[in-house]
Structure formats: structure tokens, C-alpha cells
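> Dropping the sequence and predicted coords here.
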Amino acid sequence: MIKQNQLIFKQFLTDVEEWCLDILTNNQSNLNEHRNSWLQEARGILRRVQNVGQSEYIYETEILDIKKCVEEVADGMRMISVRRVNSGRVPIGQHTLPPLPYPYNALEPYISRDIMELHHLKHHKSYVDGLNKAEMKMLEARETGDYDLIKHWEREAAFHGSGHYLHTMFWDNMSPNGGGQPSGRLLQQIILDFGSYEKFKKHFSEAADKVEGVGWALLVWSPRAQRLEILQTEKQQLFTQWDTIPLLGLDVWEHAYYLQYKNNRKDYIDKWWNLVNWKDVEKRYQEASRLKWKPY
């Protein structure tokens, strides 16, 4: 039992080390006093993790304290992201990969560390890079007046931009402490629009399972209809409904689950409900539902 715990602790330290390196690597632009402060904290955690990892025996109290420090840094970096959004626009071609609000192994056993690491560092990063490139190419077209390739770059912006924005929501839509049911106004709205939470969950799960090829299932707010709706989107931008605001998204591209669930998408969907961060969804709903168009 002691040996098993030591192996678990060592894996945790490895995951935290990778998380710290990711934070430090992907947050070197747009530095300010607050961001620098949290990056210093991340460097401190990294040094501590590396030192503890060299010990012959790792104490549980040490692990719990490191976990608390990681949560504090994650919360701090998340608040910086919120302030950045509130302070103004993202300059053209300067989108950045958001840090995960938890270590890569935090969603186990439902989503493995390997999947999360690959999904975030490779797939999401590629969407950020693709969006930035498309935006710069369209800027170049405006400056030169050469629009010969505008169709291509508009498509690239749609695909990569949708991928970046949906994944940014997706990470926050999940939590190691997720699961259960929503509450308050969101639950009331779900019951009003779908009949019951159980009917909503069944509809959402079936929509996700039956996405043709690769894509997403989405719970959205419709300002025009002034109600919640469940939509599919193929890839990230096709065959869906415009003038809606995503609140909850489930990625059913194979890279989101295949390493762990193989071709059993349904099992992945069923397990994913244990991770849903209803606090985040409720917050998005409260903000989105303020927007109401004239109904038709």
C-alpha cells in the first residue's frame, strides 16, 4: 500500500511539473505585474516539486500542500485571463493558449492524463496557431489589396477560431469536483425548456453520440428565442445554428477520447457527466441570458 501511494505521489509530481512548465512556456507574452507574480509562484512550485521528487520518501502532507499551491496559481492565472478580456481586445494574430485550470491528471479516471496533455498542448495549440496565422494573412490582404486567397483564409479562421474558442470553454466546463446537477436559475430554465433535467441530459447525450464524424454537442442560449437549445456542430463550425451563445460543450472528436475509450464514444459521454462544472455553466448562463433580441 505504501509503495503504491509513493508511485501515485511521484506521478502527481510529474504532472504538476509538466503543468508548471506549460504555464511558464505559454505565458511569456503580455507580461504585467500580476502575471509575473503568478509566474514566480509557478517557478517556486516547479522547484519544490523537483526537490520533493528527489526524496526517498514523499509525505502526503507535502503533496496536499503542493496541490493547494497549484489551485491558487490556477485561480490567479484564470483571474488574469478574465481581467485581460475585460480590459480590451485581443490584438490581431495574438491569441494565446489558455492554461488549464487544473493539472493534466486531475480529471482521471474519467479522462486520462495522456489525453488531456495531448489535447491541450497539441490540438488546442494548433488551433491557436492556425487562428493567428489566418488573422495575419487576412490583415496582409487588407493592406496589400490582394484577396486571391481570402476564401481559404476565411475558412481557416472559421475552423481554427471555432476550435480555439470552444476548447477554451471546454476546459472550464470541466472540473475534478464536477458532476451532479445544476441549480438555481439554470436548472429552472432547463426544466422550462426541456421538461426535466433527465430529459435534457438524455437529449444532450444522444446529440453528442450521433454527431456524424467529428464535432461537438452544445448547450446554447438563443437570445432570439430566449431559451436554451441543444445543437450539434460538425468539425467545429459546420451545420449548426447562428446567433446563439455556447454555454456547455462536449468535444466528440476522436482525439478527445480514443486513447482511453477506443471507439466507444457512448461510454466516454456517460463518464464525462461526472466532470461537468455546473458552476461555470451557470456563470455563462447568467451572463448570456442578459442578451435578449426581439423574439420572432
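Structure received. Numbers count the residues shown, from 1 in each chain.
> From now on I want contacts and neighbour counts done on CA atoms only, so please keep to that.
Fine.
> Can you show me the strands along the stretch 101-250 of the chain?
Applying DSSP state E, counting those that start in this stretch to the stretch 101-250 of the chain gives strands spanning 215-222, 227-234, 245-251.
> among those, which is nearest Ser87?
For those, proximity to Ser87 was assessed by CA to CA; strand 245-251 is nearest, at 21.3 Å.
> tell me the contacts of Leu13?
By CA atoms under 8 Å, 6 or more residues apart in numbering, Leu13 lies in contact with 49-50, 53.
> if we can go back for a sec, so which of the strands of the stretch 101-250 of the chain comes closest to Ser175?
Judged by CA to CA, the one of the strands of the stretch 101-250 of the chain that comes nearest to Ser175 is strand 245-251, at 12.8 Å.
> With adjacent residues omitted, what lies nearest to the residue nearest the centre of the chain?
Centroid-nearest residue in the chain, with CA atoms, centre = their mean: Trp171, separated by 2.0 Å. Nearest non-adjacent residue to Trp171, counting by CA to CA, 6 or more residues apart in numbering: Leu100, 6.5 Å away.
> what does Asp270 give?
The shortest distance from Asp270 to any non-neighbouring residue, by CA to CA, 6+ apart, is to Ser205 (7.6 Å).
> Structure two is appended below for comparative analysis:
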Amino acid sequence: MPFTLPPLPYADDALAPHISAQTLHFHHGKHHKAYVDKANELITGTPLAQLSAVEVIRRARADGNDKLFNNAAQAWNHEFLWQSMMPGGGGAPSGALKAAIDTDLGGMEKFAENFKTAAVGQFGSGWAWLVRDGGALKIVTTHDADTPIAHTRQTPLLTLDVWEHAYYLDWQNARPDYVGAFLGELVNWDFASANFADETRLAA
């Protein structure tokens, strides 16, 4: 099956106090697992079971299969989310990604300001992303399960989940503080830089 629930790339309590072990237990072990299980259930016994996760997501979108798209995309988005964070993260990237942020997004301070504005301003459930779109970096948001990999010009570099279940146990309604903690303490710039250097790694 193309969808799996890999273990978190760190211990449940590794992102505390910014994201608690309790949040990760429910978010990864319950929410993410439910999306994986449902996506696989929906494609069992069909030709889609032989495709990659990205191919399933794009096929479901093209076919207007909202139930499959929502579960498959959420399974993929969450796996990408866990890698977008790390203990002792934050700060700034170096090398080519930093140069691109300076050129395309006005530098790190401006990037952080605009990413936070986008994430906090996303109405209802959704995601905030740093993507490469047609050769340039952009900050985009997606609603509910939508994902940049369904938009073939966009290559995601990092993401933040702004569904309430991602932060409410720890931050209640203080979404700005949650986003600030992500940018200042958790964002995994090594992961984003690897995606920037080799966007083909997300093609399958």
C-alpha cells in the first residue's frame, strides 16, 4: 500500500514545551493513523493500490474523488509535517535556500513575518507552506486537506499544520504563539534545504 504510518523522527516529548507529548500522541497516533488507514481502505483492490502516494493524490483530485483525496492528502501532509520540525530547530537556513529566501521573499525577517501572517490568517482548518513555484519561492496556504503536490508546479519545502487539533491542547486559541514557536524553535531548515536542492525527491 502506498500509505504508511512511519514512526515520528523524534521522541514524543522531543518538541516540548512547544508541542507536548500528549499532542503528538493524539496527532500522530490517532489523526495521522486514521488518514492512513482510510486512504488504504479506499484503494484496496483497485489499480490505485499500485501507485505511489503522490500519484494517488493527483489521480483522486483529477477524478473529483473528494473522500479519497482528503484522506490521502492528509496522510501525506502529516508525514511531511513531522519532518518539517525538529528538536532545537528554528533559526535560519544557509547556502542556496537562504539566498533564494533573500532574493524571492525579502530575507529571513520578512519571510518569518509573512509566513506567520499567512498561517495565522488561514481561516478555519488548513496548512501554511513554503514552496518553490515555477522557480521562485512562495508562501502559500491550503484549505483543509489541499496540498501543493496536487498542484504540479509547486514543490513543498516545509509546512505547518494550522488545524486546531495540531495546537489546541498546548496553545488553546493562541495560534500566533504556536506559529511563532514553530518559526523560532522547531522549523527544520535542513529538511527544507534538502527539498530545495533536490525537488525530484518529492516526485514519487
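Received it, and whenever you're ready, just let me know what you need. Predicted model only: the values in this text are computed from it and were never measured.
> Structural similarity score between the chains, please.
Superposed pair, TM-score by TM-score structural alignment, normalised by the length of the second structure: 0.84. Supporting alignment: 188 aligned residues with a CA RMSD of 2.5 Å.
> now the strands of the stretch 101-250 of the first structure in CSV, with distance to Gly178 of the first structure and mean neighbour count?
Output for the strands of the stretch 101-250 of the first structure, formatted as CSV (distance: least, CA to CA, whole Å; neighbours: other CA atoms under 10 Å):
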stretch, distance to Gly178 of the first structure, mean neighbour count
strand 215-222, 17, 23
strand 227-234, 20, 20
strand 245-251, 13, 23
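> what lines up against the residue nearest to Asp270 of the first structure once you look at the second structure?
Counting by TM-score structural alignment, Ser205 of the first structure lines up with Lys116 in the second structure.
> again with Leu100 of the first structure
Under the alignment (TM-score structural alignment), Leu100 of the first structure maps onto Leu8.
> And His164 of the first structure, how far from Asn36 of the first structure?
Distance of His164 of the first structure to Asn36 of the first structure, computed by CA to CA, to the nearest Å: 24 Å.
> Between these two, tell me which one has more neighbours.
Shown here are His164 of the first structure and Asn36; by other CA atoms under 10 Å, His164 has more neighbours (26 against 15).
> pretty sure that one contacts Val128?
Yes: if you go by CA atoms under 8 Å, His164 of the first structure and Val128 touch, sitting 5.8 Å apart.
> Name the single longest helix found in the first structure.
Of all the segments of type helix in the first structure, defined by DSSP state H, the longest one is helix 60-87.
> For the stretch 101-250 of the first structure, which segments are assigned as helices?
113-118, 125-144, 150-172, 184-194, 197-209 (DSSP state H, counting those that start in this stretch).
> As TSV, the ones you listed with distance to Ser81 of the first structure would be great.
Rendered in TSV, the data for the helices of the stretch 101-250 of the first structure read as follows (distance: least, CA to CA, whole Å):
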stretch	distance to Ser81 of the first structure
helix 113-118	20
helix 125-144	15
helix 150-172	11
helix 184-194	25
helix 197-209	29
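> Can you check which of the ones you listed gets nearest to Ala225 of the first structure?
Short answer: helix 184-194, nearest of those by CA to CA, at 10.8 Å.
> so how far is that closest one off the chain centroid?
Distance of helix 184-194 of the first structure from its chain centroid, counting by CA atoms, centre = their mean, to the nearest Å, is 24 Å.
> Noted, bye for now.
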